[in-house]
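Colleague: sequence plus the predicted model coming up.
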Amino acid sequence: MSSSRTCTIKHHMPFVPCKNNVIYSIPLSCGKVCVGQTVRCLNIRLHEHHSSLKGVLFSHLSAHCAACGCTPEFCRTTTVYGRTDSRIREIAEAFAICKNGDTCVSAPSIALLDCELTYLKKT
């Protein structure tokens, strides 16, 4: 499960309630989403995404926003799934990205085979 214990970091501007070990979905103003996963506090990851919009386009999110002209709605970010086991979290992230199809601007941390995706869709 995700950890929602009190965060020890004093965030200058938290976007969402602090959680660790989660798969998250950031809605974009164009109707698409950015799905990712983090072991750290979700607000740290969201601030990294926020910072990436101002500099070199090194992430799928920043590249999409620059090309599309849309903006991420960080305060509306949702937690899709929470697990402390990194392998389970990466599988869940890849599955969430696949389920979103063309509406997702992200690339998974790991690749799933078609037979694995079929199995996950059945469960």
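Modeller: Right, received. Where do you want to start? Numbering: from 1, shown residues only.
Colleague: drop to CA atoms for contacts and neighbour counts, all remaining ones
Modeller: Will do.
Colleague: how close does H49 sit to P27?
Modeller: With the distance defined as CA to CA, to the nearest Å, H49 ends up 13 Å from P27.
Colleague: put this next to the previous one:
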Amino acid sequence: HNRLREHYLSLRSNVGGHLPLQCRNCSCSPILANTNIISRYKEKLVREIYGAFIIQGLGERCVSQPSVALLQKEISFLKRYRSSYRLALRSSLAISTCL
């Protein structure tokens, strides 16, 4: 939850990243208490790549800007990987619930 705390603190200062700028420009405020953490990765690059992938998938429903730019080939690869990972996860969950 360190990132959420950092986002909250950035809203109270004059410096910060994209979130405070977005909130000032549109006179909105984030609902950080309702934030869902969708993944946890220790490596910064992995977090940035996955974040960029999710942001791209949300399109205009997301006000965030990715930290890294992904090529269309990379996005396609991640979509295939995520689909196969979900299928494997469902299979393992189905097996464990049948035991």
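Modeller: Thanks, I have it. Owing to the predicted nature of the structure, the values given are computational and were not obtained by experimental measurement.
Colleague: TM-score for the pair, please.
Modeller: The TM-score (TM-score structural alignment, normalised by the length of the second structure) is 0.69; 81 aligned residues with a CA RMSD of 1.7 Å.
Colleague: element containing the counterpart of R5 of the second structure in the first structure, please.
Modeller: Following TM-score structural alignment, the counterpart assigned to R5 of the second structure within the first structure is H47. Per DSSP states H and E: H47 of the first structure is located in helix 42-52.
Colleague: summarise which helices and strands that helix is packed against.
Modeller: Packing partners of helix 42-52 of the first structure (3 or more CA pairs under 8 Å, 6 or more residues apart in numbering; DSSP states H and E): helix 60-68.
Colleague: which residues touch the nearest residue to H7 of the second structure once chain neighbours are set aside?
Modeller: For H7 of the second structure, ignoring the flanking residues on the chain, the nearest one in space by CA to CA, 6 or more residues apart in numbering is L19 at 7.3 Å. L19 of the second structure is in contact with 7, 10-11, 64, counting by CA atoms under 8 Å, 6 or more residues apart in numbering.
Colleague: ok, now P27 of the first structure?
Modeller: With CA under 8 Å, 6+ apart, P27 of the first structure has these contacts: 33-34, 72-74, 76-77.
Colleague: please, where are all the helices along the first structure?
Modeller: 42-52, 60-68, 86-100, 114-122 (DSSP state H).
Colleague: make CSV out of those helices and add distance to I23 of the first structure.
Modeller: Formatted as CSV, the helices of the first structure follow (distance: least, CA to CA, whole Å):
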stretch, distance to I23 of the first structure
helix 42-52, 9
helix 60-68, 15
helix 86-100, 6
helix 114-122, 16
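Colleague: now the residue nearest the centre of the first structure: how far from C115 of the first structure?
Modeller: In the first structure, the residue lying closest to the centroid (CA atoms, centre = their mean) is G36, at 2.4 Å. Per CA to CA, G36 of the first structure is found 22 Å from C115 of the first structure.
Colleague: where does stretch 58-70 of the second structure end up in the first structure?
Modeller: Using TM-score structural alignment, stretch 58-70 of the second structure pairs with 100-112 in the first structure.
Colleague: quick one: distance of the matching stretch to the chain centre.
Modeller: Mean C-alpha position of stretch 100-112 of the first structure versus that of the full chain (CA atoms, centre = their mean, to the nearest Å) differs by 10 Å.
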